[in-house]
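**Student:** Could you look at this predicted model? Sequence included:
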Amino acid sequence: MHPAAQQITTRTPGKINLLLAVGARGADGYHPLVTVFHAVGVHEDVTVARAAEWRLAITGPRRLPPDDDNLALRAGRLLASRADPWRTAATPRTLAASITLRKRVPVGGGMAGGSADAAGALVALARLWRLDVTRQQLVDLAGELGADVPFGISGGVAIGTGRGDRLTQVIARRTFHWVLVPDAEPLSTPAVYARFDEMVADGAITPTTREAALARVERVVTALSAGDAAALAASLGNDLQEPALTLRPRLQQVLDLGAELGAAGAIVSGSGPTVALLARDAHHAAGLSQSLLARGHETIVTTSSHRGAHVLP
């Protein structure tokens, strides 16, 4: 605990979607999803400190210009607006803070870096303000900020349904090794979903039914439970991959190169454009990375991460 802390730092993992099954767009404009989230060891750090008014700074290798609509700021303001039932004697009267993000997750890369910032901010501010709030209450609040934000708090591996925000945790029996290949330019998630809808209308792809999606989930979960990298590679799937490839054709070259170099599996993460290559083990991941670097690609070598947003000592 940090009984008198004036500053709190949290660490939150980015994610890969091992499976992303997308249904037909509903009347509300949203697509029903069935996904398997997999946290990886590329983290966002969020540092909060008491302040009289909201402030935001962004540092790190993946920085972007701060703006008032940043998801971490939105998370803080949302928590402040709902905090009254959770106040304690140690809670400050004015709920505001300075927030500093140290970004490592590729920006706009389909790995939920912004959602990780929001999740980390919720956990950090709850501690900073000494709120008597449970982790589940924070998860529920996170769902109001975006479909990926609750997973940032829970971490590990989880099945997401609905819009991806209804989570069921999954046990993975081993650490999996990945080589991530970021792209130089972000991809817009709304643009990828719009392209998905266009391709459905053209008959180029078919939305996945819930029954078919759950059958695909079973194969992923079986592979995770067995700790079988080869079986996991065979069960990877992303219904947004084809739409993303039509918007960013060069990603296909990365997928093909990964296969050529012997990756166990390859997938575009989420709406892209980051490509995730599954390796057999740490040695294999290092070799894949070196081969990709030699061909001019940026790489991030990482592994499974078993914790969601948590306070650093």
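**Tutor:** Sure, I can see it.
**Student:** all contacts plus neighbour counts: C-alpha atoms, from now on.
**Tutor:** Noted.
**Student:** Please enumerate the strands of the stretch 151-300 of the chain.
**Tutor:** Taking DSSP state E, counting those that start in this stretch as the test, the strands found in the stretch 151-300 of the chain are 157-161, 166-170, 177-181, 237-238, 265-268, 275-279, 300-303.
**Student:** could you say what helices and strands the second one packs with?
**Tutor:** Taking 3 or more CA pairs under 8 Å, 6 or more residues apart in numbering; DSSP states H and E as contact, the helices and strands that strand 166-170 lies on are strand 157-161.
**Student:** again, but for the last one
**Tutor:** Taking 3+ CA pairs under 8 Å, 6+ apart as contact, the helices and strands that strand 300-303 lies on are strand 33-50, strand 177-181, helix 282-294.
**Student:** swap in the fifth one?
**Tutor:** Strand 265-268 makes packing contacts with helix 229-235, strand 237-238, helix 250-260, strand 275-279 when contacts are defined by 3+ CA pairs under 8 Å, 6+ apart.
**Student:** which one of the helices and strands packed on strand 300-303 lies closest to residue 132?
**Tutor:** strand 33-50 (17.5 Å; CA to CA).
**Student:** ok, then the element right after the closest one?
**Tutor:** The helix or strand immediately downstream of strand 33-50 is strand 55-59, counting by DSSP states H and E.
**Student:** try this one next to it:
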Amino acid sequence: MTRSLPSAVTVRAAAKINLHLGVGGVRDDGFHPLTTVYQAVGLCDDVTAFPAAELEVELSATDWIDVGGIPLDEGNLAVRAARLLGDLHGRALTGRLVLEKSIPVAGGLAGGSADAAAALVALDRLHDLHTSDDDLLRLAADLGSDVPFALVGGTALGTGRGEVVEAVADVGTWWWVIVPSREGLSTPEVYRHFDRLRPDADPTPPDAEVLLGALRTGQPVSLARALHNDLQEPAIDLRPALGELIEQGEAEGALRGLVSGSGPTVVFLCESADHARDLAGAMMRSGHEVVLVANGAVAGSHVVPAHV
């Protein structure tokens, strides 16, 4: 008997923050070796795949996110994900992909990578392809350094360009206040500025042992002391307001402020949910229009009931 295919599949994928981002000197191929510790936090995009005659993408977003600069063609990672998945199975995949965005665009939180990971899972389920986890991870690595982690979620060590991920021990529940920026910051430019500031950077990135040890304690104060981002200096040098924002959040009581990835989003670690809500309120009263509260770690890309 022929199995009927679903009428729609919705997959949720979480934003990531880098608890540790150690960057090595640029290689001959233009990439930087990384040692990073990712954490998926409860700020998510949903991607819903509907049957359609062609492959198409639609966008919607919360009112403070500008999606005007997001491409709907091959420049969109979700479209590229569909193409790669189709190539793997020897067929052109079709479907209407509706991306509902709550992750800031160009914010250092890997929203595009989350959408790509979600698209892989959604189209696999929509077309009943039964793609293996290993194949999905391989396709994800071809799409970008952060995409494999968006599939896996939780807390994980990333090596290589960040695309080789391994789950790590994490006994805590961590609370974050997230302050995005309406103006993105170019990741390639931040890396180029890292090279300008550190022309003699060690080709081996700093290891994450201190951070991994802090995760095993489950203590927010220990984690705050261990947070590390080699891209924070170049990001702040390019946009000094980020440094001022970190100082403000810490003055308001955050355990630690940190640029997320290449920025410009800044995240603040808090002691508890109540502490995070209090800090978020203080930041909003000081004039920040968008301040978010999220916990971590949360699951990677997973199917949720389709919207009615």
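**Tutor:** Yep, that arrived. Just so it is clear, the model here is predicted, and its values are computed rather than measured.
**Student:** now for the helices and strands packed on strand 265-268 of the first structure, which one comes closest to residue 182 of the first structure?
**Tutor:** Across those, the minimum distance to residue 182 of the first structure, taken as CA to CA, is reached by strand 275-279, at 6.5 Å.
**Student:** Aligned to residue 162 of the second structure, what sits in the first structure?
**Tutor:** Under the alignment (TM-score structural alignment), residue 162 of the second structure pairs with residue 164 of the first structure.
**Student:** Count the residues that sit near its match.
**Tutor:** 24 (other CA atoms under 10 Å).
**Student:** And residue 247 of the second structure, by the same measure?
**Tutor:** 14.
**Student:** go on, residue 223 of the second structure?
**Tutor:** Residues near residue 223 of the second structure, counting by other CA under 10 Å, number 24.
**Student:** For it, list the residues it contacts.
**Tutor:** 211, 214-215 (CA atoms under 8 Å, 6 or more residues apart in numbering).
**Student:** Repeat the analysis, applying 10 Å as the threshold.
**Tutor:** 19, 172, 174, 210-217, 255-256, 269 (CA atoms under 10 Å, 6 or more residues apart in numbering).
**Student:** and the gap between the aligned residue in the first structure for residue 192 of the second structure and residue 18 of the first structure?
**Tutor:** Using TM-score structural alignment, the equivalent of residue 192 of the second structure in the first structure is residue 194. Taking CA to CA, to the nearest Å as the measure, residue 194 of the first structure and residue 18 of the first structure are separated by 22 Å.
**Student:** returning to that earlier point: any chance of the contacts of residue 223 of the second structure in CSV, plus distance to residue 73 of the second structure and neighbour count?
**Tutor:** Below are the contacts of residue 223 of the second structure laid out as CSV (distance: CA to CA, whole Å; neighbours: other CA atoms under 10 Å):
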residue, distance to residue 73 of the second structure, neighbour count
19, 32, 27
172, 40, 16
174, 37, 23
210, 42, 15
211, 39, 20
212, 39, 21
213, 43, 15
214, 42, 21
215, 40, 23
216, 43, 15
217, 45, 15
255, 42, 19
256, 39, 22
269, 37, 27
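**Student:** Keep only those of those that are in helices.
**Tutor:** Members of these lying in helices (criterion: DSSP state H): 210-217.
**Student:** can you tell me which two in those residues are farthest apart?
**Tutor:** By the measure CA to CA, 210 and 217 form the most distant pair in these, at 11.1 Å.
**Student:** Next up, the contacts around the closest residue to residue 33 of the first structure other than its chain neighbours.
**Tutor:** Leaving aside its sequence neighbours, residue 33 of the first structure sits nearest to residue 22 (CA to CA, 6 or more residues apart in numbering; 4.9 Å). Each residue near residue 22 of the first structure by CA under 10 Å, 6+ apart is listed here: 31-35, 163, 193, 196, 206-210, 213, 238-240.
**Student:** repeat for residue 138 of the first structure
**Tutor:** Counted by CA under 10 Å, 6+ apart, residue 138 of the first structure has contacts 79, 119, 122-123, 126, 150, 153.
**Student:** Helix or strand for it, just tell me which one.
**Tutor:** helix 135-142.
**Student:** Tell me which of the helices and strands packed on strand 300-303 of the first structure lies nearest to residue 96 of the first structure.
**Tutor:** Closest to residue 96 of the first structure of these is strand 33-50 (CA to CA; 6.7 Å).
**Student:** Run a quick check on residue 252 of the second structure versus residue 284, I expect a contact.
**Tutor:** No - counting by CA atoms under 10 Å, residue 252 of the second structure sits too far from residue 284 to count as a contact (11.4 Å).
**Student:** Give the residues shared as contacts by those two.
**Tutor:** Residues touching both residue 252 of the second structure and residue 284 by CA under 10 Å, 6+ apart: none at all.
**Student:** picking up where we left off before, what stretch of the second structure lies opposite the helix holding residue 138 of the first structure in the alignment?
**Tutor:** Under TM-score structural alignment, the match for helix 135-142 of the first structure is residues 133-140.
**Student:** post-alignment, that stretch versus the first structure, mean distance?
**Tutor:** In the superposition with the first structure, the aligned residues lie an average of 1.2 Å away from stretch 133-140 of the second structure, counting by mean CA distance after the TM-score superposition for the first structure.
**Student:** Just the buried residues of that stretch, please?
**Tutor:** Of all the residues in stretch 133-140 of the second structure, those buried under the rule 16 or more other CA atoms under 10 Å are 136-137, 139-140.
**Student:** want to throw the residues you listed into CSV with distance to residue 178 of the second structure?
**Tutor:** Listed next are these as CSV, based on distance: CA to CA, whole Å:
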residue, distance to residue 178 of the second structure
136, 30
137, 28
139, 30
140, 26
